[in-house]
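Asks: below are the sequence and a predicted model; questions follow.
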Amino acid sequence: MNTKAFWILSILIMLTGPFSTEAQEQKETAKGKLEDYRKTFWDNIPKPKGWVNDYERDFNEQQIASLEYVILKFDKESSIQIAIVTIDTMMTSKKKFNDLALRIANSWKPGEKGKDNGILIAFSRKHRLIRICNGYGIEKLISDKETKEVIDRHIIPNFKKDDYYAGTFTGLTELIKLLKTKQ
């Protein structure tokens, strides 16, 4: 390496060094703030604002109303309560998604007290994850295998087309049909 190239390389390293360190510090600060936000959310699960809580903003108002109508109608017919929550990536990491879904289900406790007959459908479009949490009373009616079939056959095909409302609506109605055959 000639002297001129050495000096140019040295100057570039000196100029980019502080910026790289500063950028790394900013990245670590942002990561720390995200983890603080996630911990705060974990420790303070908000109360549900209805049967559909769309933190990820996957649905419009009409779609939320449609899902709520189906859920309320089925609740009146069966006393089985179903809640839907979309989980934004700010709320949890992909690794902790299932734990958060279960925590929300245990916090909100859909279903009648004493019957534990509630279901929580939780998904994150950005994490590409879904979980259906069945209360113990529901587990007596439908198996995990049947729940997984609803996800695989009715929800995921629509999600793959980026149609989260159709996937959720179809999955919800299929769960209801399945539950009606078991009561």
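Replies: Arrived safely. Since this is a predicted model, take the numbers as computed values, not measurements. Numbers count the residues shown, from 1 in each chain.
Asks: make it CA atoms for all contacts and neighbour counts henceforth
Replies: OK.
Asks: all helices of the chain, in order?
Replies: Along the chain, the stretches classed as helices by DSSP state H are 3-43, 61-78, 97-108, 136-139, 144-150, 156-160, 164-182.
Asks: closest one to F123 among those?
Replies: With CA to CA as the measure, helix 97-108 is the member of the helices of the chain nearest F123 (8.2 Å).
Asks: okay, now the one to match up with it:
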Amino acid sequence: MDSLVRNFEKSNLIPIKIVTIKDPSITAENFDQANKALLDEWSAVHGKSDKCMTISISKNLRRIRIDYGPFVTKLLSDTESSEIIESQFKPSFKEAQYYTGTFNGVTTLMNKIRKNIKF
């Protein structure tokens, strides 16, 4: 998974951070806010970049969240992101196939972004 996102960053300049949430202080109520904070941190690591993307997954909370900066918003709508969560991540997660669901979801996200990049 690591090499997949690194290669995507090298070719498309969009760094993706994928985290699994096990911290008991992260609850269903603050899960979305925690991922947005993670996006802010990840963006700062990349020089306040608006090209970053974060994906948080919590098996215990049964939640997944994808957030991204303004540049990525031009390439991936919230509707497309939600559809990918529903069609790629969740079906495998329901079968306890977390790696497969994450791989399929991240690959589909990357392909959608590549398709939407206009040169």
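Replies: That came in fine, so what should we check first? All values derive from a computational prediction rather than experimental measurement.
Asks: TM value for the aligned chains?
Replies: Laid over one another, the chains give 0.91 as their TM-score (TM-score structural alignment, normalised by the length of structure 2), with 117 aligned residues with a CA RMSD of 1.6 Å.
Asks: and of the helices of structure 1, who's closest to D116 of structure 1?
Replies: Shortest distance between D116 of structure 1 and those, using CA to CA, is found for helix 136-139: 5.0 Å.
Asks: corresponding residues in structure 2 for that closest one?
Replies: Taken onto structure 2 by TM-score structural alignment, helix 136-139 of structure 1 occupies residues 70-73 there.
Asks: once aligned to structure 1, how far is that stretch on average?
Replies: Stretch 70-73 of structure 2, aligned to structure 1 and superposed, deviates on average by 0.5 Å (mean CA distance after the TM-score superposition for structure 1).
Asks: R63 of structure 2 reaches N35, doesn't it?
Replies: No. Using CA atoms under 8 Å, R63 of structure 2 is not in contact with N35; the gap is 11.1 Å.
Asks: buried ones in the match of helix 136-139 of structure 1?
Replies: Neighbour counts over stretch 70-73 of structure 2 (16 or more other CA atoms under 10 Å) mark V72, T73 as buried.
Asks: could you check which of R63 and N35 of structure 2 has the larger neighbour count?
Replies: For R63 of structure 2 versus N35, the count of surrounding residues by other CA atoms under 10 Å is larger for N35: 24 against 15.
Asks: K51 of structure 2 corresponds to which position in structure 1?
Replies: K51 of structure 2 maps onto N117 in structure 1, by TM-score structural alignment.
Asks: surely that match meets C133?
Replies: No. Using CA under 8 Å as the test, N117 of structure 1 is too far from C133 to be in contact (10.8 Å).
Asks: the most centrally placed residue in structure 2: what's it in contact with?
Replies: In structure 2, the residue lying closest to the centroid (CA atoms, centre = their mean) is I55, at 2.9 Å. Residues near I55 of structure 2 by CA atoms under 8 Å, 6 or more residues apart in numbering: I16, K17, I18, V19, N35, I64, R65, I66, D67.
Asks: which of those residues are also in contact in structure 1?
Replies: Among the contacts of I55 of structure 2, the contacts conserved in structure 1 (both residues aligned by TM-score structural alignment, their matches' CA atoms under 8 Å) are I16, K17, I18, V19, I64, R65, I66, D67.
Asks: of the residues you listed, closest to F93 of structure 2?
Replies: Distances from F93 of structure 2 to those, taken as CA to CA, are shortest for I64 (10.2 Å).
Asks: I'd like the distance between the closest residue to the closest one other than its chain neighbours and I21 of structure 2.
Replies: Counting by CA to CA, 6 or more residues apart in numbering, I64 of structure 2 lies nearest to I57, which is 4.5 Å off, once chain neighbours are set aside. Using CA to CA, to the nearest Å, we find I57 of structure 2 at a distance of 6 Å from I21 of structure 2.
Asks: likewise for T102 of structure 2?
Replies: T102 of structure 2 is 14 Å from I21 of structure 2, by CA to CA.
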